[in-house]
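# Sequence and predicted structure, then a few things I'm wondering about:
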Amino acid sequence: MSQFVGDRAVVLGGSIAGTFSARVLSEFYRDVIVVDRDRVVSVNRPRRGTPHAGHAHGLHARGCLILEELFPNLLRDMLHAKLPVGDLGEQRWYFNARPFRSTRTGLPSVTAQRPVLEEYFRDKVAALPNVTFLERTDVLGFLSTPDGREVTGVRLRSTAADAASAFNLDADLLVDATGRGSRTPVWLEELGYERPVEQRMTIGLAYTTRLYRRRPDMLNGTQFINCIASREFPRGAFYGQVDRTTCIVSLTGILGDHPPIDPGGFLAFARSLPVADVYEQIRHAEPLSDPVCFRFPASVRRHYERLPRLPERLLVLGDAVCSLNPNYSQGMTVAAMEVMALHRHLSRGTPSTIAFMRDVGRIVDRPWFISTTGDLKYNGMAGRRGLTARMGNAYVTRLHHAAAKDPAVTNALMRVAGLIDRPTALMRPRVLLGALRPQKPGTGPAE
């Protein structure tokens, strides 16, 4: 573009949300610097800052469509790299042991290990002429005007052994994308502002993952199998291709019922699922790794959009605002939606912090509702079950049953889960008709 909004933007955090942010900011600032405590450029393995990276990750529906705008030819590049790309509705979805009726939705789905996706996006952004990654650097706090009304930069310190003392980095705009461990609430308080109200949904989730060598007969041409946890069967699983030679299995359990990390216990947990597909696929498969467990104690949302005042030139997005139950595969898509909002604000000039954070709040509302309301279906889950939650979960359960026979219901569910349509789309007459048809009771776990 012919005129920049400012000279320098600084992004804190070089993971997915930070990388997406840098891509957008590169259009509006002469210089964009991404700060991360790890080494991140051209890294394709799990990092200290992303302990969940070795587990199954999906980039679905709206996230894919948005990122095709920011990274043209994304899906073509994924296919060229031999990563699995398919239609979201043509995969094998199970609920209460029933398979959803397969249907072509036109919604793309990419499955890969997170480090592979991160490396792709990060290397694309690092190649931009006005973007620099400042690696192995810790953030110590914000710099501000004397009255605290504007953030003017950030205080940093290199973690290298031969590093000098802390130093200041000035910025016309600062974006916090440091994840759920963000220190912005503390630093806001130091500047005389309120902390955002923090909302938590404790779920006690753990998922244990193992890699297997892919055989030609595995999956029978399907990209993945997703056994969705339900109130009756709260154990779940994702099994899918991640490249030409490798399949990944992630087993999930909640409220302390965690998949074991010993090989025998891992197989026994897979066998306890309400469908036999996952267990039968891996019982004689060749493991490529030991089982690895990641624990996710709670979904967390920080309500910046409710604060009456915030310093200018500071924005927060990604997991630093809202860290969602990973079972819903919404995180990367929500980050993509937030950076597109950032693009809209920057197109009008320097963003107003209050206005941007209110937009982020509106973006987060829908996935937060889907995630937290869905989690309340489990017995033993703490939380208020109002009329909306009780009726909503009962209706969605009927939709899951109906999707076993009705491809129109499958399509509607995929569009809402993929954040294409709002949940109210599930009340359209054609979908409602499918939900109201008589349904048979579910079956039990595989023998």
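Yes, it's here.

# Every contact and neighbour count from this point should use C-alpha atoms.
Will do.

# Surely Gln241 is in contact with Ile225?
No. Judged on CA atoms under 8 Å, Gln241 makes no contact with Ile225 at a distance of 9.5 Å.

# Which one's more surrounded, these two?
Taking other CA atoms under 10 Å, Gln241 and Ile225 do not tie; Gln241 has more neighbours (29 against 20).

# Can you tell me how far that one is from Met218?
According to CA to CA, to the nearest Å, Gln241 and Met218 sit 9 Å apart.

# ditto for Val85
Computed as CA to CA, the Val85 to Met218 distance reads 16 Å.

# cool, and Val125?
Going from Val125 to Met218 by CA to CA gives 35 Å.

# The two - which one has more neighbours?
Set Val125 next to Met218 and count neighbours by other CA under 10 Å: Val125 wins out with 23 against 18.

# residues touching Pro297, list them.
Thr202, Ile203, Gly204, Leu205, Ala206 (CA atoms under 8 Å, 6 or more residues apart in numbering).

# Nearest spatial neighbour of Gly434, chain-adjacent residues omitted?
Ala402 (5.9 Å; CA to CA, 6 or more residues apart in numbering).

# in stretch 58-73, what's buried?
Of the residues in stretch 58-73, Gly58, Leu59, His60, Ala61, Arg62, Gly63, Cys64, Leu65, Ile66, Leu67, Leu70, Phe71 count as buried by neighbour count, 16 or more other CA atoms under 10 Å.

# Just the ones of those residues in helices?
Residues of those located in helices (DSSP state H): Ala61, Arg62, Gly63, Cys64, Leu65, Ile66, Leu67, Leu70.

# Please dump the residues you listed into a markdown table; it should also carry distance to Ile282 for every row.
Rendered in a markdown table, the data for these read as follows (distance: CA to CA, whole Å):
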| residue | distance to Ile282 |
| --- | --- |
| Ala61 | 28 |
| Arg62 | 31 |
| Gly63 | 30 |
| Cys64 | 29 |
| Leu65 | 33 |
| Ile66 | 34 |
| Leu67 | 33 |
| Leu70 | 37 |
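
# want to compare, so here's the second one:
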Amino acid sequence: MDFDVVVLGAGIVGVSAAVHLQARGRRVALIDRRSPGEETSFGNAGLIERSSVVPYGFPRDLGTLFRYARNRSTDLYWDYKALPGYAAWLARFWWESAPRRLDGAARDMLPLISRSVAEHDALIARAGLAELVHARGWMEAFRTPRAFAHAAEDARKAAAEHGLRADVLDGAALRAREPAIGADICGAIHWVDPKSVLDPSALVKGYAALFECDGGRILIGEAATLRASDRTWTVRTEHGAIDAKEVVVALGPWSDLVFEPLGYRIPLRAKRGYHMHYRPARPILSMPVVDSERGYVLAPMRGNRLRLTTGVEIAKRNAPPTSIQLDRVEPLARETFGIGERVDREPWLGMRPCTPDMRPVIGPAMRHRGLWFAFGHNHHGLTLGPVTGRLLAEMMTGEAPFTDPAPYRPDRFR
């Protein structure tokens, strides 16, 4: 039970890091308290989001801020009990979302975003998972002509600047392409370059099976037991303690359970979100669609199901789940997209690991030899998992990184 590297966290980022390190000759153990793909990677909308070249910033227009303050919107719900713990983080997020700083975040994220599909494609081919992925893109749908016109202009600029493909569809063209979409949607932007995953958890499990097939070990263990001794890291698993010279913390929203006891103060917070599956009452959507002015996504999944994923809930990480956001958007989705009866007994609750500057944390820890971080991918963990795994593995094995990792360095928050 002696390894070169222990990767803590078997979500899309941790599994991808393990695969890339193993491909470079490292003996790797992947450790989590659950099986691969069972936490945050389980419940997202399944987008490999090549077109999201601008991060999701904090809205700065007064109308949106007033709507959020009233706490009645469909795209954001906040629990007042959580606000004291989030106040400093939200203030930094707002500051980082100013136009100039948001442009900087977009520039820093572009090298990762631009390679996201290609890095997934490489793993999908190796693991034989092509049946899980559609190359149809996704749509931003709009309810008001003003919002649609503004988004269409932004889409044309983004497509020209970044070499993306985007079709601007009026209501008639949209419904010709997606008959299930109701007349209350006046138009949509079809982003062609992204891909969608019909079962995100199965994709992660498939990558993990590739890792095991090539000799990797997946173990059930508790990351919080991580200890440093001399030049070795030790963590307890169900098969006993294991040792490694290096350790990767890729625990998503739970990464602070490891880095905080080691003395690191990284502003990581979890944005909560929910999903529910429905039977389609109309012809099923051919690709994911976001109701842009209401803040939820409907995505086709395996088994003739539609997955509705909600916007953001600001609440304590261990707070009980609520039905507020689903209760608000379900009637809208039923009218607009024709969702039928619920499939799941209870909504699924997940956590999105977020940093206030909208960049992930990727790289070596400052004060501990052999400690590496890979977390904080905001709303794009599935998108950025494989490309993060590649960048981290290049750094750890002394290869020339395919892009400058400086924007993601852990010490930027000091």
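Thanks, I have it. Values in this document were obtained by computation on a predicted structure and should not be read as measured data.

# just to revisit the earlier point, which one among the ones in helices among the buried residues of stretch 58-73 of the first structure gets closest to Gln330 of the first structure?
Gly63 (8.5 Å; CA to CA).

# Excluding sequence neighbours, find me the nearest residue to the closest one.
Thr333 (4.0 Å).

# that older thread, now, which of the ones in helices among the buried residues of stretch 58-73 of the first structure sits nearest Gly318 of the first structure?
Closest to Gly318 of the first structure out of these is Gly63 (13.3 Å), distances taken as CA to CA.

# State the distance from the closest one to Gly361 of the first structure.
Using CA to CA, one gets 18 Å for the distance from Gly63 of the first structure to Gly361 of the first structure.

# now do Asp217 of the first structure
Distance of Asp217 of the first structure to Gly361 of the first structure, given as CA to CA: 45 Å.

# before we move on, what about Ile282 of the first structure?
Using CA to CA, Ile282 of the first structure is found at 41 Å from Gly361 of the first structure.

# for the first structure, what spans make up the helices?
Using DSSP H, helices in the first structure cover 16-25, 61-70, 74-80, 114-126, 184-190, 263-271, 277-282, 331-346, 353-375, 387-402, 407-417, 429-436.

# looking at those, which is buried most?
helix 16-25 (a mean of 26; mean count of other CA atoms under 10 Å).

# coming back round to it: list just the nearest of the buried residues of stretch 58-73 of the first structure to Arg213 of the first structure.
Gly58 (19.4 Å).

# quick one: contacts for the closest one?
Applying CA under 8 Å, 6+ apart, the residues near Gly58 of the first structure are Ser109, Val110, Thr111, Ala112, Ser329.

# Need the counterpart of it in the second structure.
Matched to the second structure by TM-score structural alignment, Gly58 of the first structure sits across from Leu47.

# mind checking how far the nearest residue in space to Asp170 of the second structure that is not next to it in sequence is from Arg50 of the second structure?
The shortest distance from Asp170 of the second structure to any non-neighbouring residue, by CA to CA, 6+ apart, is to Gly187 (4.4 Å). According to CA to CA, Gly187 of the second structure stands 21 Å off from Arg50 of the second structure.

# For Val249 of the first structure, the count of nearby residues, please.
27.

# Revised request: answer the last question for Leu169 of the second structure.
The tally of other residues near Leu169 of the second structure (other CA under 10 Å) stands at 20.

# That one touches Arg177, doesn't it?
No. Judged on CA under 8 Å, Leu169 of the second structure makes no contact with Arg177 at a distance of 9.2 Å.

# Pro225 of the first structure maps to what in the second structure?
If you look again at residue 225 of the first structure, you'll see it is Ile, not Pro. By TM-score structural alignment, Ile225 of the first structure lines up with Val289.

# next one: Arg114 of the first structure
Aligned partner of Arg114 of the first structure by TM-score structural alignment: Pro200.

# same thing with Arg155 of the first structure?
With TM-score structural alignment as the criterion, the equivalent of Arg155 of the first structure in the second structure is Val235.

# what's the closest non-adjacent residue to its match?
Using CA to CA, 6+ apart, the closest residue to Val235 of the second structure is Leu226 (4.5 Å).

# thought that neighbour was touching Val258?
Yes. Leu226 of the second structure lies in contact with Val258 (CA under 8 Å); the separation is 7.4 Å.

# What about Pro401 of the second structure, how many residues nearby?
Neighbour count for Pro401 of the second structure, taken as other CA under 10 Å: 15.

# Now do the same contact list for it.
Neighbour list for Pro401 of the second structure: Leu391, Glu394, Met395 [criterion: CA under 8 Å, 6+ apart].

# Repeat the analysis, applying 6 Å as the threshold.
Leu391, Glu394 (CA atoms under 6 Å, 6 or more residues apart in numbering).

# I'd like to know how far it sits from Ala118 of the second structure.
To Ala118 of the second structure, Pro401 of the second structure is 16 Å away according to CA to CA.

# Thr322 of the second structure now?
Look at Thr322 of the second structure and Ala118 of the second structure: by CA to CA, they are 37 Å apart.

# Also Gly43 of the second structure?
Here the criterion is CA to CA. By it, Gly43 of the second structure lies 23 Å from Ala118 of the second structure.

# before we move on, what about Gly14 of the second structure?
18 Å.

# matching residues in the first structure for whichever helix or strand Leu83 of the second structure is part of?
Assigned by DSSP states H and E, Leu83 of the second structure belongs to helix 83-96. For helix 83-96 of the second structure, there is no aligned range in the first structure, judged by TM-score structural alignment.

# Any buried residues in that helix, and which?
Quick answer for helix 83-96 of the second structure (16+ other CA under 10 Å): Tyr86, Trp89, Leu90, Arg92, Phe93, Trp94, Trp95, Glu96.

# Excluding chain neighbours, give the residue nearest to Asp193 of the second structure in space.
Closest residue in space to Asp193 of the second structure, ignoring its immediate chain neighbours: Gly137 at 5.6 Å, by CA to CA, 6+ apart.
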